[in-house]
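Engineer: Just need the structure, nothing else, for what follows:
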Amino acid sequence: MESEKMIELLGDKAEYLLSHICTTIDKKLIHLPSPNHIEEIWVNSNRSNQVLRSLQALLGHGRLSSTGYCSILPVDQGVEHSAGSAFAPNPLYFDPENIIKLAIEGGCNGVASTFGVLGIMSRKYAHKIPFIVKINHNELLSMPNRYDQTLFGTVKNAWDMGAVAVGATVYWGSAESPRQLKEIAEAFQMAHELGMATILWCYTRNNAFKVDGIDYHASADLTGQANHLGVTIGADIIKQKLPTNNGGYLATKQGKTSPLVYEKLTSDHPIDLTRYQVLNCYSGRVGLINSGGESFGESDLKEAVITAIVNKRAGGMGLILGRKAFQRPFSDGVNMLKVIQDVYLDKNITIA
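Structural biologist: Now for the predicted structure:
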């Protein structure tokens, strides 16, 4: 997308997002994405040569190849929500091959999906685009509904189908989070032993995070701490929702924080709030990719571009967007993915 068209799309948000200067956390404190991310960041870590190769395979594929940025198509909603709710808007995607084709045609670095989706097409496509196998899921068919993440297969299953990475979710703050933490820490260790990279869906979940009618599940301080826990258990990349507010610790009066988080390290600007998420990913050593969220129709393109701009200018590594792309005609989904990637390719959109 040309810069003029992007500014027109953003409307009255253009100046607010594109000219913002971050005075909370200096960009010099952040390890920014670069073409040399593996050599500059991971080469000094405990990751093996095989893991480094897998990370490079992911970052070296698609339209964002060799930029340090990452565009991933995630399609696990058929299990996480239901196949009907996910694919009824576009029944084309009941067929797993079309999911993979969308990621390829859309120029993505990789495709993240279930054991079933990627497994049934692995012989045909595992060598054509990096596979990221999501190894655990929340299923909503049991009665009453339970909000828990259950392993659907093994890391070895993912390795056997040729995946370069595994993905998993931990619901930080939930009653089940201690078990999930242990399961996924062990799974990530096994993935690293087999030479695969790891991506953590790093979400908060607890009804106590809703206080006086305000939902703090996506607050910068709570999601920032979730990120910090996620990188601690071995995530190479963190997937996180874009922050929508702040002050979760103050509202819940649970856990410990510092007034400096709110007085110095954050403001109410979305780029500053997201910069705090990046800071908690070991100052950007571990890449932050923000999620695209659900599809609302005509506003999807503008919302996706805004999320990409906020992520990039905050110091994040990219976007992981699914429903906004696959719940529309195939060609429109391809265009959506490429427009988002254009944000990361646009040298005029710089770190705030």
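Engineer: From here on, just use CA atoms for contacts and neighbour counts.
Structural biologist: OK.
Engineer: Just want the most central residue of the protein.
Structural biologist: residue 239 (2.9 Å; Cα atoms, centre = their mean).
Engineer: State the helix or strand in which that residue lies.
Structural biologist: Per DSSP states H and E: residue 239 is located in strand 237-240.
Engineer: Against which helices or strands is that strand packed?
Structural biologist: strand 197-204, helix 220-232, strand 287-291 (3 or more Cα pairs under 8 Å, 6 or more residues apart in numbering; DSSP states H and E).
Engineer: Other residues contacting the very next helix or strand once past the last one?
Structural biologist: Going down the chain from strand 287-291, the next helix or strand is helix 300-314, by DSSP H and E. When contacts are defined by Cα atoms under 8 Å, 6 or more residues apart in numbering, helix 300-314 is touched by residues 9-10, 17-18, 242, 270-272, 274-275, 278, 289-290, 292, 317-319, 324, 336, 339-340, 343-344, 349-352.
Engineer: now residue 220: how far from residue 226?
Structural biologist: Applying Cα to Cα, to the nearest Å, the value for residue 220 to residue 226 is 10 Å.
Engineer: more neighbours, these two?
Structural biologist: residue 220 (30 against 25; other Cα atoms under 10 Å).
Engineer: what's that one in contact with, if anything?
Structural biologist: Contacts for residue 220 were tallied using Cα under 8 Å, 6+ apart; they are 243, 244, 245, 246, 247, 248, 273, 274, 276, 277.
Engineer: among those residues, which two are most distant?
Structural biologist: Within those, 248 and 274 form the most distant pair, 14.7 Å apart (Cα to Cα).
Engineer: Of those two, give the one with the bigger neighbour count.
Structural biologist: In this comparison of residue 248 against residue 274, neighbours counted by other Cα under 10 Å, the higher total goes to residue 274 at 31 against 24.
Engineer: Show me what the helix or strand residue 251 falls within packs onto, helices and strands only.
Structural biologist: Remark: residue 251 resides in helix 248-252, with elements defined by DSSP H and E. Counting contacts by 3+ Cα pairs under 8 Å, 6+ apart, helix 248-252 is packed against helix 220-232.
Engineer: circling back: most tightly surrounded among the helices and strands packed on strand 237-240?
Structural biologist: Ranked by mean neighbour count, the helices and strands packed on strand 237-240 are led by strand 287-291 with a mean of 28 (mean count of other Cα atoms under 10 Å).
Engineer: measure residue 234 to residue 182 for me?
Structural biologist: 11 Å.
Engineer: More neighbours: which of those two?
Structural biologist: residue 234 (22 against 12).
Engineer: Second input sequence below; structure requested for side-by-side comparison:
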Amino acid sequence: MTIDRVAELLGEERSLLEYSCRGISKEKLHLPGPDFIERSWVPSDRPVSVLRNLRWLHNTGRLNGTGYLSLLPVDQGIEHSAGASFAPNPEYFDPENIVELAIEGGCNGVASTLGVLGAVARKYAHRIPFIVKLNHNELLSYPNMYDQTLFAGVERAFEMGAVGVGATIYFGSAESRRQIEEVSAIFERAHQLGMFTVLWCYLRNSEFKKDQDYQVSADLTGQANHLGVTLQADIIKQKQPECNGGYPALKFGKTHDRIYGDLVPDHPIEWTRYQVVNCYMGRVGLINSGGSSAGVGDLAQAVRTAVINKRAGGTGLISGRKAFQRPMAEGAKLLNAIQDVFLCPEVTVAP
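Structural biologist: From the prediction side, this is the model:
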């Protein structure tokens, strides 16, 4: 994809390609690159086998050797229901097609459930990095509960050939303390077995919705990221910020005035950069989620998200529904378009 095509898809927001950060400069960040494993992880306490598996992840797919990541996550069948997730394209009720999409789409890895990846492990676990998502929020219980429940164990993921495990914590929820304890134990065991860890650092509390949805504010998501890297997540998955000022609006917690103007000016790239900053200045890679599928505008929205992530200093995107809720060829094309942003040399990290 050329820079002109990226600008065309951005439309009225093409100025995103020229924005220079006024808060935290890129010189302070640990940016993605071919030597990211050596710069960021070799000095750490991660076991050698974790480094090896992170290296395989980074050296797979169309983004191999760049330091950037494109992951396909398909665990929506549990929370959103299989019908809601796969009715737009029923072939994805078959786990094999999920893994095939990740391969055809040039992804670095595929993240899914124990059932999905276990069903095809012997055929695919040696071909593309498997990331087993260990906990989920199922919404068949009535009335609905919003909690993360363990569906699988680390040893089972290891036995099937997975090289990474993932989990979600609903930071801000009443159940978050228990989830923190569970995920801490999971990640410690995963590292002992040589698997890397991915944490979905989502905020979940109805009280966080006021004049805006502060569950996607830069300051609160940034703090969720910081808690995630404290748990030794090797990759942080986070929704891209849509606002700032969660702490002041909710009138709780501790913050600082510099986060609302000086360090984090009001701009999407600045907000996302603050998420990167909270990932130990980028030592831990930030991948933003691609969001739900809206149909016609999916490509433009995906490219916008990728541009903001890359220019902020992020590590890539993890996009699911936009890809698997359409025919495989179209889904692979959309994933390729996201990857093209990270492969485009004219889309640079904002100064």
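Engineer: Let's see which of the contacts of residue 220 of structure 1 end up in helices.
Structural biologist: Among the contacts of residue 220 of structure 1, the residues falling in helices (DSSP state H) are 248, 273, 274, 276, 277.
Engineer: Same list, those, but as TSV with distance to residue 67 of structure 1 please.
Structural biologist: Converted to TSV, those look like this (distance: Cα to Cα, whole Å):
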residue	distance to residue 67 of structure 1
248	34
273	24
274	20
276	23
277	21
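Engineer: and which of those is nearest to residue 141 of structure 1?
Structural biologist: When these are compared for distance to residue 141 of structure 1 (Cα to Cα), residue 248 wins out at 30.7 Å.
Engineer: OK, contacts around the closest one?
Structural biologist: By Cα under 8 Å, 6+ apart, the neighbours of residue 248 of structure 1 are 209, 216, 217, 219, 220, 221, 222.
Engineer: any chance of those residues in TSV, with distance to residue 117 of structure 1 too?
Structural biologist: Below are these laid out as TSV (distance: Cα to Cα, whole Å):
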residue	distance to residue 117 of structure 1
209	33
216	33
217	29
219	33
220	33
221	35
222	32
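Engineer: So of these, which two are at opposite extremes in space?
Structural biologist: So, these by Cα to Cα: farthest apart are 209 and 220, at 12.5 Å.
Engineer: Turn the helices and strands packed on strand 237-240 of structure 1 into a markdown table, including distance to residue 331 of structure 1.
Structural biologist: Putting these into a markdown table (distance: least, Cα to Cα, whole Å) gives the following:
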| stretch | distance to residue 331 of structure 1 |
| --- | --- |
| strand 197-204 | 28 |
| helix 220-232 | 34 |
| strand 287-291 | 21 |
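Engineer: Just confirm residue 342 of structure 2 is within a helix.
Structural biologist: Yes. Looking at residue 342 of structure 2 with DSSP: H, G, I helix; E, B strand; the rest coil, it is inside a helix.
Engineer: That one -> structure 1?
Structural biologist: Alignment note (TM-score structural alignment): residue 342 of structure 2 maps to residue 344 of structure 1.
Engineer: residue contacts, that match?
Structural biologist: 64, 69, 308, 312, 318.
Engineer: Count the neighbours of the fourth one for me.
Structural biologist: What that stands for is residue 312 of structure 1. 28.
Engineer: quick one: it from residue 272 of structure 1, how far?
Structural biologist: 12 Å.
Engineer: Give me the three-state assignment for the counterpart of residue 263 of structure 1 in structure 2.
Structural biologist: Under the alignment (TM-score structural alignment), residue 263 of structure 1 pairs with residue 261 in structure 2. Secondary structure assignment for residue 261 of structure 2 (three-state DSSP): coil.
Engineer: Check the burial of residue 261 of structure 2 by counting its neighbours.
Structural biologist: Counted with other Cα under 10 Å, residue 261 of structure 2 comes out at 14.
Engineer: cool, and the one 4 residues further on?
Structural biologist: By the other Cα under 10 Å criterion, the neighbourhood of residue 265 of structure 2 contains 19 residues.
Engineer: Is my assumption valid that it occupies a position in a strand?
Structural biologist: No. Assigned with three-state DSSP, residue 265 of structure 2 falls outside any strand and is coil.
Engineer: surely it meets residue 22?
Structural biologist: Yes. At 7.0 Å, residue 265 of structure 2 counts as touching residue 22 under the criterion of Cα atoms under 8 Å.
Engineer: Out of the contacts of residue 344 of structure 1, flag the one nearest to residue 142 of structure 1.
Structural biologist: Among the contacts of residue 344 of structure 1, and counting by Cα to Cα, the member closest to residue 142 of structure 1 is residue 318, at 34.2 Å.
Engineer: Map the closest one onto structure 2.
Structural biologist: For residue 318 of structure 1, the residue aligned by TM-score structural alignment is residue 316.
Engineer: Correct me if wrong: its match contacts residue 290.
Structural biologist: No. Residue 316 of structure 2 is beyond contact range of residue 290, at 10.1 Å (criterion: Cα under 8 Å).
Engineer: So which of those two has more stuff around it?
Structural biologist: residue 316 (29 against 26).
Engineer: which residues touch the more buried one?
Structural biologist: 68, 69, 70, 286, 287, 288, 306, 309, 310, 342 are the contacts of residue 316 of structure 2 under Cα under 8 Å, 6+ apart.
Engineer: Enumerate the positions of stretch 86-101 of structure 2 that are buried.
Structural biologist: Across stretch 86-101 of structure 2, burial judged by 16 or more other Cα atoms under 10 Å covers 86, 91, 92, 93, 95, 96, 97, 98, 99, 100, 101.
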